[in-house]
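# could you look at this predicted model? Sequence included:
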Amino acid sequence: MAYNRKETGEFGEKLAAEYLKGMGYSIIQTNCRLPEGEIDIVGQDGEYLVFIEVRTKRRLGYGLPAESVTPRKKAHLMASAESYIQKHRLEHFPCRIDFVSVDLSQPEPRLELIKNALGEE
């Protein structure tokens, strides 16, 4: 099991990628770094190009993983998604931002997918 913050995040992202594949997503890229920020996972779900933010927690004392996405982080996600779309000339694809919440506080990890988490397409 991962112990430090970076290892915990990387472990959660690997679990999330496998989880998403099991849900029918195709994984296009992971840890995509852009000037506006990082996109944890870029994937495709049917016709949608999906930008996925993974939030992993080992303890839930400060709330659920998805609750840790601040307004500032949401703005960075949107800016990063726009940058990715422009860089790769993908304006013709419908897009959305999903969250995957990874809870490592139990013996077995619990994952939850929140589609269209920002409510915009």
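The structure has been received and is ready for your questions. Since we're looking at a predicted model, the values are computed, not measured.
# only C-alpha atoms from now on, for both contacts and neighbour counts.
OK.
# how far away is residue 53 from residue 30?
10 Å (Cα to Cα, to the nearest Å).
# quick one, which of these two is more surrounded?
residue 53 (25 against 17; other Cα atoms under 10 Å).
# from the contact counts, what lies against the helix or strand where residue 96 lies?
Residue 96 is part of strand 95-103, with elements assigned from DSSP states H and E. Here strand 95-103 touches helix 5-22, strand 48-57, strand 110-114, going by 3 or more Cα pairs under 8 Å, 6 or more residues apart in numbering; DSSP states H and E.
# mind putting these in CSV, distance to residue 103 included?
Formatted as CSV, the helices and strands packed on strand 95-103 follow (distance: least, Cα to Cα, whole Å):
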stretch, distance to residue 103
helix 5-22, 9
strand 48-57, 5
strand 110-114, 5
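# pasting the second one now:
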Amino acid sequence: MGDRRRLVGDEGEGQAEAFLRSRGFRIIGRNVRSALGELDLVADDQGVLVFVEVKRRRTGTFGGAIEAVDARKRAKLIRLAAQYLAQHRIEDRPCRFDVVLIQDDAVPGAAVQHIANAFDVEGDDLRW
């Protein structure tokens, strides 16, 4: 089950990467792992460093991209992003968090939902 799930996730990340590239994003990293977890994609969008969470769903039963990233997941993504910034010694660069949902049962052409700046980061959570 784990291998199948990983394959499905990898395919979704590939679709999200192609989608973002087609919109001018430059992909900097994919599956950036650390002891805290994994960032699906790290990209540059016209000078903004973008941390992208990718979710792939077979159906729309459980809601869209925003519903797929709850408060606990957002907190984890913020910690991962802060760690990434510290490891790469990146300071004073605008950052944002995007969510991309790949929905398999969507009508042709509507399978990708991209939400730029999906959530805000409070205070100094990204400072290191």
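Structure's in. What do you need? In this text, all values refer to a predicted model and were calculated from it rather than measured experimentally.
# what does the superposition give as a TM-score?
After superposition, the two chains reach a TM-score of 0.89 (TM-score structural alignment, normalised by the length of structure 1), with 119 aligned residues with a Cα RMSD of 1.9 Å.
# assign the corresponding residue of structure 2 for residue 89 of structure 1 to helix, strand or coil.
Counting by TM-score structural alignment, residue 89 of structure 1 lines up with residue 89 in structure 2. Following DSSP: H, G, I helix; E, B strand; the rest coil, residue 89 of structure 2 is assigned to coil.
# what is the neighbour count of residue 89 of structure 2?
Counted by other Cα under 10 Å, the residues lying close to residue 89 of structure 2 total 9.
# what separation is there between it and residue 82 of structure 2?
According to Cα to Cα, residue 89 of structure 2 stands 10 Å off from residue 82 of structure 2.
# equivalent analysis for residue 61 of structure 2, please.
With Cα to Cα as the criterion, residue 61 of structure 2 and residue 82 of structure 2 are 32 Å apart.
# for the two, indicate the residue with more neighbours.
Neighbours per residue, other Cα under 10 Å: of residue 61 of structure 2 and residue 82, the larger number sits with residue 82, 18 against 7.
# can you confirm that one is in a helix?
Yes - using three-state DSSP, the assignment for residue 82 of structure 2 is a helix.
# closest to the centroid, which residue in structure 1?
residue 53 (1.9 Å; Cα atoms, centre = their mean).
# what sits against the residue nearest to that residue when sequence neighbours are not counted?
Closest residue to residue 53 of structure 1 apart from its sequence neighbours, by Cα to Cα, 6 or more residues apart in numbering: residue 99 at 4.8 Å. Contact partners of residue 99 of structure 1, counting by Cα atoms under 8 Å, 6 or more residues apart in numbering, are 52, 53, 54, 55, 66, 113, 114, 115, 116, 117.
# with residue 68 of structure 1 as the reference, measure out to residue 99 of structure 1.
From residue 99 of structure 1 to residue 68 of structure 1 the distance is 11 Å (Cα to Cα).
# now do the shared contacts for those two.
Residues touching both residue 99 of structure 1 and residue 68 (Cα under 8 Å, 6+ apart) are residue 55.
# and stretch 86-97 of structure 1, how far apart are its ends?
So stretch 86-97 of structure 1: terminal residues 16 Å apart, Cα to Cα.
# same thing with stretch 31-39 of structure 1?
First-to-last residue span, stretch 31-39 of structure 1, Cα to Cα: 6 Å.
# residue range for that stretch in structure 2?
Stretch 31-39 of structure 1 maps onto residues 31-39 of structure 2, going by TM-score structural alignment.
# show me what counts as buried in that stretch.
38, 39 (16 or more other Cα atoms under 10 Å).
# with stretch 84-91 of structure 2 instead?
So for stretch 84-91 of structure 2, counting by 16+ other Cα under 10 Å, buried means 84, 85.
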